[in-house]
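Student: have a look; sequence and predicted model below, questions after that.
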Amino acid sequence: MKTYNNTPNTKLEEAKRAVKKIKGFYIHAIVYICVNLFIIISNSIESNQGFANADGYMTALFWGFGLLAHGVSVFAPSFILGRNWEERKIQEYMNK
């Protein structure tokens, strides 16, 4: 469970966790791009249809949904709920 005091060490740990989550997403996105480019290009070279072959895009499509979910889990909580939403809610319940 997170501690909610504003000491420099706590803020540093929260910042480190946030940067680690963002870094994980960026690595996931880079791997997604590299692997899917390889799959699409190799499928277009092997097939007679070129880039019109839809089979090469299925992996990118379904993996793209996973990448989107990863991005939402990393960026959406602070974007949708605000930066200090969790802390404000805890304070609200503690004041009741």
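Tutor: Thanks, I have it.
Student: make it CA atoms for all contacts and neighbour counts henceforth
Tutor: Will do.
Student: three-state assignment of the spatially most distant residue from the centre of the chain?
Tutor: Seen from the C-alpha centroid of the chain, the residue lying at the greatest distance (C-alpha atoms, centre = their mean) is N48, 35.6 Å away. Here N48 is coil, with the state taken from DSSP: H, G, I helix; E, B strand; the rest coil.
Student: the spatially most central residue of the chain: what's it in contact with?
Tutor: What sits nearest the mean C-alpha location of the chain, by C-alpha atoms, centre = their mean, is G71, with 2.6 Å. The neighbours of G71, taking C-alpha atoms under 8 Å, 6 or more residues apart in numbering as the test, are F25.
Student: which SSE is it in?
Tutor: Counting by DSSP states H and E, the element that carries G71 is helix 55-81.
Student: let's bring in a second one:
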Amino acid sequence: METKNTSKYRRAQKRVKDLKGFYNHLAVYLIVNFIIIGSRLTRLISNADSIANIDFERWLTLNTFSVAFFWGIGLAFHALKVFDFKIFKEWEDRKLKEFMNEEEHTLNDDIKF
């Protein structure tokens, strides 16, 4: 059986791992979107006088910023989970209780002959 200190240590260890995962996700998001948006802005500046294919330019602009937008939504959900916002915490607590009850019933069934 685990002691309280071991259990606390494991929870803290998992929390640190989750935080590192979030910060890595955030760093990749910032780097990739900086490159995508930076290259797009460079293209806009270099082609400021050219309106050869305006439809393609509009499509490219839409897709450039939609990547940052939709990925940002995913990043926001990741932050919600990592920083223990109520929605996910309540769900986790309910699931933990449910699994503990299932385990208890399974053990009771195994004891009975």
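Tutor: Sure, I can see it. These figures come from a predicted structure and were not determined experimentally.
Student: longest helix of structure 2, counting residues only.
Tutor: When structure 2 is parsed with DSSP state H, its longest helix is helix 4-46.
Student: and it, how far out from the chain's middle?
Tutor: Taking C-alpha atoms, centre = their mean, to the nearest Å, the mean C-alpha location of helix 4-46 of structure 2 is offset from the chain mean by 9 Å.
Student: can you tell me which helices and strands it packs against?
Tutor: Packing contacts for helix 4-46 of structure 2, counted by 3 or more C-alpha pairs under 8 Å, 6 or more residues apart in numbering; DSSP states H and E, involve helix 54-82.
Student: what inclination does the helix it packs on have with respect to helix 4-46?
Tutor: Between helix 54-82 of structure 2 and helix 4-46, the angle comes out at 170 degrees (axes from the mean of the first three to the mean of the last three C-alpha atoms, to 10 degrees).
Student: got the buried residues for helix 54-82 of structure 2?
Tutor: For helix 54-82 of structure 2, the buried set under the neighbour-count rule, 16 or more other C-alpha atoms under 10 Å, comprises 57, 64, 68, 72, 75, 78-79, 81-82.
Student: still on that earlier bit, now the element after the helix holding G71 of structure 1, going C-ward?
Tutor: Past helix 55-81 of structure 1, further along toward the C-terminus, the next helix or strand under DSSP H and E is helix 85-95.
Student: chain center to that next one, what's the gap?
Tutor: For helix 85-95 of structure 1, the distance between its averaged C-alpha position and the chain's averaged C-alpha position is 26 Å (C-alpha atoms, centre = their mean).
Student: give me the buried positions along it.
Tutor: Residues of helix 85-95 of structure 1 include none that count as buried (16+ other C-alpha under 10 Å).
Student: same deal with stretch 14-29 of structure 1?
Tutor: Using 16+ other C-alpha under 10 Å as the burial criterion, the residues of stretch 14-29 of structure 1 that qualify are 21-22, 25, 29.
Student: what does that stretch correspond to over in structure 2?
Tutor: Under TM-score structural alignment, the match for stretch 14-29 of structure 1 in structure 2 covers residues 18-33.
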